[in-house]
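>>> Pasting the sequence and the predicted model now:
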Amino acid sequence: MYLYTAQAMREADQRAVAMGYPSLLLMEAAGKQAASRLLQRFEGRAVDVLCGKGNNGGDGLVAARWLAHWGHPVRVYAAEGQTGDAAVARQALLAHGLEIAPLSAWEPAPHSVVLDALFGTGLRGPLEGFYAALVEKVNQSGLPVVAVDLPSGLPHRPHIQADLTVALAGLKNEHLFYPHRAACGRIVLESIGMPPRALHNPHLPEVLCKTSMRPLLPARPGNAHKGLVGRVLVAGGYRSYTGAPSLAALGAYRTGAGLVTVAYPADCVVNPPLEAVRLPLLEWNHADLQAVRAEAVAVGMGAAAGGVRAALAALELGKPTVLDADALHKQVLSAYVKAGLPTVLTPHPGEASRLLEIPSEQIARAPLEAAQALAERYPGLVVVLKGGPTVLAWQPQEAPLSPPLLAVNSSGNPSMATGGMGDVLSGVVAALLAAGLSAWEAARLGVYLHGLAGDLASKPGLLAHEVAEALPSAMRQLQLGGVRDFWEPC
């Protein structure tokens, strides 16, 4: 599944038409799906359909016709001047005997529902004048709103605040990225019959979902033992951050690692899981770490000033590595690029800001672009830019002229915004690396599982170790097919 921009979806529409698929069928399916979802959520209430001049308005006109056909009370308010498929939809509606009032005549009616089909993904700037006032009038009415594809006005202000958004054909950026996602309310994704080849576009970001993540789950053989299913070395810790390496170790164990060794400064009181091997060190050096048998390393969690030394010592092990927190320095990343090891780095926006030398606010506004910039600056390293949602990027060293691979996570929730969550994620990814997954596979599956565990454990006051404890349930549900992605109907 891909994440579409407005331009990418227009190109998909054009490919479908070029293949011989009539665009009018797409509009017919879109309107019918929107009407159906509205009735499922708000059956028994009259519907006011607000339609613009473009194809989104045409979807609304089709929806109004189906609502009337199903015997549902509906009032239609539309702009004048539809062309193409939207004009055909208007004529079909009139043929059914429905009246179309001008948009200026709309007034909120008690106990009704608004179907917002004013503007879709083609909006080129903020709404002004009459349409800006209409959007504000809808928002102030207090009526529930169902948006067709996108709440009108997004990604600008003012925009409709919807209770339900029926996404059509594919998810758009606004469906996943905040603050726009908050305007969509509940999101359901509906097929409109577009040929799969028309939607296929590997240059777009992948949306991490159960369908693509389930095949990546590592198999556990019947003759498994702790040395066969992946051994992880966690290197981190400082006097003020003794919990960080412990949480990473817990995340690794709960993701299936057979053995976890925690290396930390000897002057720290670190309490890793009882099952972990402890390795207190007087200093970070390659010789001491070399004695640990491990297939993957997670380094930097809570290491403070020792993060660079720990990461450079771990580099000499030649193992797949997760670099987090205090290991995220330019010197370290450049050394790992030169070494060519499978490596995953997991910065939050503040750490990415330091690496890219741009304000963290700019990264928060454009996380995909920031992750891509990091991947291009450090080719071969998989970038996991943590946030809501987390985004991933990877520029393979063997393909420097190709655009980086991009992915956006769909699992997780705001209750995970607490200390230690990133440490658990580092352990999860390290365990998957130790199990034999590539860096790109381990990062994508690890991020999705981490968010899914957060969804299963979600509650006010959620703690990082509780997410770690939910990881086995997340893996089991994904394996058994019991996961429901957020855009699927209830």
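That came through fine. Residues are numbered from 1 along each chain as shown.
>>> going forward, measure contacts between C-alpha atoms and count neighbours the same way
OK.
>>> which residues touch Gly302?
Gly236, Gly237, Tyr238, Ser240, Tyr241, Thr242, Gly243, Ala244, Pro245, Ala325, Asp326 (CA atoms under 8 Å, 6 or more residues apart in numbering).
>>> part of a helix, is the fifth one?
What it means is Tyr241. No. Using DSSP: H, G, I helix; E, B strand; the rest coil, the secondary structure at Tyr241 is coil, not a helix.
>>> can you map out the strands along the stretch 251-400 of the chain?
259-265, 277-281, 296-299, 321-323, 343-345, 381-385, 391-394 (DSSP state E, counting those that start in this stretch).
>>> which of these sits most buried?
The highest mean neighbour count among these, using mean count of other CA atoms under 10 Å, belongs to strand 296-299: a mean of 32.
>>> Name the residues that touch it?
By CA under 8 Å, 6+ apart, strand 296-299 touches 230-236, 248, 307, 310-311, 314, 319-324, 327, 426-427, 430-431, 433-434.
>>> Could you rerun that using 7 Å?
231-236, 310-311, 319-324, 327, 426-427, 430, 433-434 (CA atoms under 7 Å, 6 or more residues apart in numbering).
>>> for stretch 329-340, same thing?
Counting by CA under 7 Å, 6+ apart, Val308, Ala311, Leu312, Leu355, Tyr378, Pro379, Gly380, Leu381 sit against stretch 329-340.
>>> Filter these down to the ones in helices?
Among these, the members found in helices (DSSP state H) are Val308, Ala311, Leu312, Leu355.
>>> Would you write a PyMOL line that selects the buried entries of the residues you listed?
Here is the PyMOL command that picks out the buried ones among those, judged by 16 or more other CA atoms under 10 Å:
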select buried, resi 308+311+312+355
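>>> another one to put next to it:
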Amino acid sequence: MIRTTFQKLSLPCLSLKKCEMDSLKLMKCIKGCVPPLDGGSHKGQAGRIGIIGGSLEYTGAPYFAGISALKVGADLVHIFCASPAATVIKSYSPELIVHPLLDQPNATNEISPWLDRLHAVVIGPGLGRDKQTFEVVSELINVMRQKCIPLIIDADGLFLITENPHLIKDYPLPGVILTPNKIEFERLQAKLIGSYGHVDLSQLGGHVSILGKGQTDEFFSGCAEVQWQNGTGGSGRRCGGQGDLLSGTIATFLHWTLNNKDLVADAEMENVDKSTLAASLSCYAASSMIRLCNQKAFQLKGRSMLATDMIDHIHDSFEELFGQ
């Protein structure tokens, strides 16, 4: 993963203290959320994930996000992309349901009915920075706000939010997870400087969390009890696509943890918001798994490792961390 360290959030309530939940406790909670393969569920229950992204220039990113969500265990993935990207994305995998709607005249009206089917939505992989696309995505965020759909925002989606933080301000539960790398994090920090010169995450409201990606991944939240750091696994190889794999993985785990949020909050965290805890657990699960995939792929491919090589290790990494 990226070899960087993030500047800590400075407000007392947001400073990253020693993790209240150690790795063993985190893993125990996560394992309790993984749906069993006992034949007792129907198609769709394990996750219907949406990806908003994909443009003429960037077709790989939405594929990486979508295929990781599926291979972790989601049942269905819908990708909402610009029309030039659709055929290319479809050619990568027949399992992905691709909607070439982002650049259509009535894009928001065309996409909105599909949102009711989705358990979580990732915004940003391969999105690009076209002004018209940003206008459509901004409208869709407002629609999803009304429907209380949990969001994971990455890549160019983070650029949109950094320029327009009001789009997610006071977003309702289950909330929003931002997944910036070092540069994206610094841009966000510059936008959220409070009156005392400190980074003030509370400007975005109480239901926005940040997973800072780096040599050590760090989860920031207004709730100190669910914050953590994770530096296990990974390698020195930083190829494109790893963040997309991460965002899709978070989406699937987020659906599972939200589905079981009433079961994982024990007596020690009875005052912790359960949706915030679910966000923390999903990010830790995804961070641990993608870092392990990176490590395994690097051991085989070294400097030649690509994100596609990491996909091949999703299954064995999942079993090693979480069981079947």
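In hand now; what should we look at? Remember, it's a predicted structure, so these values are computed and weren't measured experimentally.
>>> Any chance you could compute the TM-score here?
Once superposed, chain against chain, the TM-score is 0.73 (TM-score structural alignment, normalised by the length of the second structure); 265 aligned residues with a CA RMSD of 2.9 Å.
>>> re the thing from before, what about burial for the contacts of Gly302 of the first structure, which qualify?
Gly236, Gly237, Tyr238, Tyr241, Thr242, Gly243, Ala244, Pro245, Ala325, Asp326.
>>> so who does the residue nearest the centre of the second structure touch?
By CA atoms, centre = their mean, the mean C-alpha position of the second structure lies nearest to Ser247, the distance being 3.3 Å. Shown in contact with Ser247 of the second structure (CA under 7 Å, 6+ apart): Ala65, Val122, Ile152.
>>> how about His99 of the second structure, what's its match in the first structure?
Aligned counterpart of His99 of the second structure in the first structure: Leu279 (TM-score structural alignment).
>>> wouldn't its match be in contact with Tyr264 here?
Yes. Contact criterion CA atoms under 7 Å: Leu279 of the first structure and Tyr264 qualify, at 6.4 Å.
>>> quick one, which of the strands of the stretch 251-400 of the first structure is nearest to Phe130 of the first structure?
strand 391-394 (37.3 Å; CA to CA).
>>> From the contact counts, what lies against the closest one?
helix 367-377, strand 381-385, strand 405-409 (3 or more CA pairs under 7 Å, 6 or more residues apart in numbering; DSSP states H and E).
>>> what's the average distance of the next helix or strand after the last one to the second structure?
So that's strand 405-409 of the first structure. Counting by DSSP states H and E, the next helix or strand C-terminal to strand 405-409 of the first structure is helix 421-434. Average distance, helix 421-434 of the first structure versus aligned residues of the second structure after superposition (mean CA distance after the TM-score superposition for the first structure): 0.8 Å.
>>> Specify, as a residue range, where helix 421-434 of the first structure falls in the second structure.
Per the alignment by TM-score structural alignment, helix 421-434 of the first structure matches residues 242-255 in the second structure.
>>> all helices for the stretch 51-200 of the second structure, in order.
60-72, 83-92, 107-115, 131-147, 156-163, 182-191 (DSSP state H, counting those that start in this stretch).
>>> in the second one, what's buried?
Spelled out, it's helix 83-92 of the second structure. Applying a neighbour-count criterion of 16+ other CA under 10 Å, one finds Ser83, Pro84, Ala85, Ala86, Val88, Ile89, Lys90 buried in helix 83-92 of the second structure.
>>> Now check the first structure for the residue matching the second one.
If you follow Pro84 of the second structure across to the first structure using TM-score structural alignment, you land on Asp267.
>>> Tell me how far the closest residue to that match other than its chain neighbours lies from Arg278 of the first structure.
Excluding the flanking residues, the one nearest Asp267 of the first structure by CA to CA, 6 or more residues apart in numbering is Arg239, at 7.3 Å. Distance of Arg239 of the first structure to Arg278 of the first structure, given as CA to CA, to the nearest Å: 16 Å.
>>> Kindly report the same for Gly350 of the first structure.
31 Å.
>>> Is it possible to get a markdown table of the strands of the stretch 251-400 of the first structure that adds distance to Val113 of the first structure?
Formatted as a markdown table, the strands of the stretch 251-400 of the first structure follow (distance: least, CA to CA, whole Å):
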| stretch | distance to Val113 of the first structure |
| --- | --- |
| strand 259-265 | 55 |
| strand 277-281 | 60 |
| strand 296-299 | 52 |
| strand 321-323 | 50 |
| strand 343-345 | 47 |
| strand 381-385 | 39 |
| strand 391-394 | 35 |
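>>> Out of those, the one nearest Leu289 of the first structure is which?
For the strands of the stretch 251-400 of the first structure, proximity to Leu289 of the first structure was assessed by CA to CA; strand 259-265 is nearest, at 7.9 Å.
>>> OK, contacts around Gly47 of the second structure?
Here Gly47 of the second structure is in contact with Ala74, Asp75, Leu76, His119, Thr252, His255 (CA under 7 Å, 6+ apart).
>>> quick one: which two of the residues you listed are the most distant?
Leu76 and His255 (12.4 Å).
>>> Give me the residues contacting stretch 62-79 of the second structure.
43-44, 46-54, 89, 96-99, 125-126, 241, 244-245, 247-249, 251-252, 314.
>>> can you count the residues close to Ser288 of the second structure?
When neighbours are defined as other CA atoms under 10 Å, Ser288 of the second structure has 23 of them.
>>> Now name the helix or strand holding the counterpart of it in the first structure.
Using TM-score structural alignment, the equivalent of Ser288 of the second structure in the first structure is Tyr448. Using DSSP H and E, Tyr448 of the first structure sits within helix 439-457.
>>> Tell me the first helix or strand C-terminal of that helix.
Assignment by DSSP H and E places the next element after helix 439-457 of the first structure at helix 464-480.
>>> so what secondary structure elements neighbour that next one?
For helix 464-480 of the first structure, the packing partners by 3+ CA pairs under 7 Å, 6+ apart come out as helix 243-254, helix 421-434, helix 439-457.
>>> Could you give me the buried positions within that helix?
464-465, 467-475, 477-479.
>>> how much does that helix stray from the second structure?
Compared with the second structure after fitting, helix 464-480 of the first structure has a mean deviation of 1.9 Å; criterion: mean CA distance after the TM-score superposition for the first structure.
>>> And Ala69 of the second structure, how far from Lys301 of the second structure?
From Ala69 of the second structure to Lys301 of the second structure the distance is 23 Å (CA to CA).
>>> Mind checking which of these two has more residues around it?
Shown here are Ala69 of the second structure and Lys301; by other CA under 10 Å, Ala69 has more neighbours (29 against 11).
>>> what's the distance between that one and His315 of the second structure?
12 Å.
>>> Same check on Gly240 of the second structure?
Going from Gly240 of the second structure to His315 of the second structure by CA to CA gives 21 Å.
>>> cool, Gly231 of the second structure as well?
21 Å.
>>> how about Val121 of the second structure, what's its partner in the first structure?
Under TM-score structural alignment, Val121 of the second structure pairs with Val297 in the first structure.
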